[in-house]
Structures are given as structure tokens and as C-alpha cells.
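> Sequence first, predicted coordinates after that:
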Amino acid sequence: MASHAAAATPADTTGVTPGQPANDHPAGWSWSTEPLPTRHGIIVVLRLGGEIDMLNQPELQTALTDTLTGRPHHLVVDLAAVTFCWVQGLVLLADTAEIATGNGTGYALSGLPAPIRRHVTLLWGDAFPTTYRTTAIAVSTIRADHTR
């Protein structure tokens, strides 16, 4: 099971691995990983939930870093259950695209709630990482791109 604290163990490649928010952070913040094996490697879906703010941004950083450390073929960050994301959280998500690319990992965001999507559009326009309406669309598109 992955943990947000100091030393996290890699995600189990057989199913969903929930993240555990630290006790001093607000309830409602959560994350989990779901590895999806493909012929070309693992697509990891990192599902985030609740509010992303300055109190749990270090945990978001850890979740992203730990997930990329496993060198998945592709990382999809699912934001469908996120109710708030402060601008520094969006910056972190955008910066992670560069890190993923440097590691040879594909990177996309999915399920951006309308208010977050509006902020992304205002701040980054087309320069923000690839986004998909849903995680299902993201995963099926990634899989289809690898069969060509």
C-alpha cells in the first residue's frame, strides 16, 4: 500500500492501491493508484479526490513522484473527484508533465471538473498537458495509439 509519509512502497500491480492522507491534513483528501497492464507497459491511473491545497500539496508531490518512480509507460491523473485545486497544485500537475516526459513516461490528466478546467484554460491555454474528458477515454485512447 502506498503512503504519503516518508517512505512509500510501490503500488501493487494487481489492483487499486489507496493512498493514506497524513493525520494532520484535512479529511477528504485522498489518492489511489490503479495499474492497467498493456502490451506496451503499464498505464497507471492516479485518482485524486477532495481538495488540493497548500496543506496537502506535499502529499500530492509524493504521490506523483512515487508513481513516476515506478516508470510506468503512461500516467493518467484522474481529477474527477477533486473539489478544489489551488493554482500551485495546477502548477505542480503541469510541471509533472515535463518530469514524466524526461523519464520517457506519457502523461495526461482526465476528468477535470468545470471550475478547474476554466482556470487551466485561463492560465495555460493550449500549453497545459494533454487532458481527456474521462479516464476511460484517456485509457482507451492511449491503448489505441499503441496498437497503430
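Ah, there it is. Remember, it's a predicted structure, so these values are computed and weren't measured experimentally. Numbering: from 1, shown residues only.

> hey, let's count contacts and neighbours off CA atoms from now on
Noted.

> Mind naming the longest helix for the chain?
In the chain, assigned by DSSP state H, the helix with the most residues is helix 87-102.

> how far is that one from where the chain is centred?
When distances are taken as C-alpha atoms, centre = their mean, to the nearest Å, helix 87-102 is centred 10 Å away from the chain's centroid.

> Give me the contacts around it.
Helix 87-102 is touched from outside by 52-54, 57, 61, 64, 68, 106-108, 120, 128-129, with contacts defined as C-alpha atoms under 8 Å, 6 or more residues apart in numbering.

> Inside helices: which ones of the residues you listed?
Restricting these to those inside helices, with DSSP H as the criterion, leaves 57, 61, 64, 68, 120.

> follow-up on the earlier one: so how do I select the buried members of the contacts of helix 87-102 in ChimeraX?
This is how ChimeraX selects the buried members of the contacts of helix 87-102, with burial counted by 16 or more other C-alpha atoms under 10 Å:
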select :52,53,57,61,64,68,106,107,108,120,128,129
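
> Please produce CSV containing the contacts of helix 87-102, extended by distance to residue 136.
Converted to CSV, the contacts of helix 87-102 look like this (distance: C-alpha to C-alpha, whole Å):
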residue, distance to residue 136
52, 23
53, 26
54, 29
57, 26
61, 24
64, 20
68, 20
106, 16
107, 15
108, 12
120, 21
128, 20
129, 17
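
> Presented hereafter is structure B, for comparison with structure A:
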Amino acid sequence: MVQHDHGLTVTLRSHSARVHVLVVAGDLDHHTGPRLRAALDELTLAPRDGLVVDLSGLTFCDSTGISLLVAAHRRAQDAGAALALAGLDPDIAHVFKIMGLDRLFSSYESTEKAAAALE
């Protein structure tokens, strides 16, 4: 599944039987947020599953994007699953830290490291 919407690409792939990877690339804002929301809504997480959100291709993220990521984290927790971020741009990571989101999200430099942590 690959969807394009105003410069945002969201691709879902399986890393393993229990770990899913959602690759988000481009600008994540109030215009493109519905594309990520739809991809997250299509995803079914079971207890002990893991979801890696690969943000290495993310070029911009506004408050709408942050809200969607926080909602995805809550949804994973409610399902008994774990969510980790991978490849966060240093500037975006800095904004996350200022907002205290570095305490909410586990973040890894690569999808492989995040997936290994969730296995």
C-alpha cells in the first residue's frame, strides 16, 4: 500500500510477523495528516506487536502531525503493542525534545535498530 497526498507518502510494510513499519516521507501537516490517519486506521495491532514509524524521509512536521503521532502511540498502548520512531531529523527531534515528546516516544537512528528493540 502506497498513498500519495500533497507531498506526503505513507507506506506500510511488515518487518517481521510481529513488527510493522510505517514509512512516512514528505511534509506532515494539516493538509496531509488525513493520509497518515487513514494508514494508521487501516493498521490492526495485537498485543506484543510493534510498530516502527520511519520518519527518515520526513521533511516537515507541524502540530497536526505531532498530534497524529501521539494518537498512534496511545492506540498502540491501548492494543498492548509498542511504538517506536526511527530516523528522526535532528531539527524535528529538537522540537520533540522541547515539547517533552522525547519522554513519550522511544526513538532510534534506524528502522533496523527500532525493530530490533521491539522484537
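Great, that's in hand. Note that the structure is a prediction, hence the values are computed from the model and not measured.

> Superposing both, give me the TM-score.
The TM-score (TM-score structural alignment, normalised by the length of the second structure) is 0.88; 118 aligned residues with a C-alpha RMSD of 1.7 Å.

> Nearest to residue 17 of the first structure, out of the contacts of helix 87-102 of the first structure: which one, please.
Of all those, the one with the least separation from residue 17 of the first structure (C-alpha to C-alpha) is residue 64, at 13.7 Å.

> Identify the spatial nearest neighbour of that closest one, chain neighbours not counted.
The spatially closest residue to residue 64 of the first structure, leaving aside those adjacent along the chain, is residue 96, at 7.5 Å (C-alpha to C-alpha, 6 or more residues apart in numbering).

> Could you find the counterpart of the one you found in the second structure?
Residue 96 of the first structure maps onto residue 72 in the second structure when the alignment is built from TM-score structural alignment.

> Could you check how far its match is from residue 14 of the second structure?
17 Å (C-alpha to C-alpha, to the nearest Å).

> Counting neighbours, go ahead and name the busier of the two.
Remark: of residue 72 of the second structure and residue 14, residue 72 carries more neighbours, 19 against 12, as counted by other C-alpha atoms under 10 Å.

> Show me what residue 104 of the second structure lines up with in the first structure.
Aligned counterpart of residue 104 of the second structure in the first structure: residue 128 (TM-score structural alignment).

> ok, and residue 142 of the first structure, which helix or strand is that part of?
Taking DSSP states H and E as the definition, residue 142 of the first structure sits inside helix 135-147.

> Could you give me the buried positions within that helix?
For helix 135-147 of the first structure, using 16+ other C-alpha under 10 Å, the buried residues are 135, 138, 139, 142.

> so who does the third one touch?
Taking C-alpha under 8 Å, 6+ apart as the definition of contact, the neighbours of residue 139 of the first structure are 43, 76.

> That one maps to what in the second structure?
Aligned against the second structure by TM-score structural alignment, residue 139 of the first structure finds its counterpart in residue 115.

> Return the distance of whichever residue in the first structure pairs up with residue 40 of the second structure relative to residue 82 of the first structure.
When the first structure is aligned by TM-score structural alignment, residue 40 of the second structure is paired with residue 64. Relative to residue 82 of the first structure, residue 64 of the first structure is positioned 15 Å away (C-alpha to C-alpha).

> With residue 100 of the first structure instead?
The value you get for residue 100 of the first structure to residue 82 of the first structure, if C-alpha to C-alpha is used, is 22 Å.
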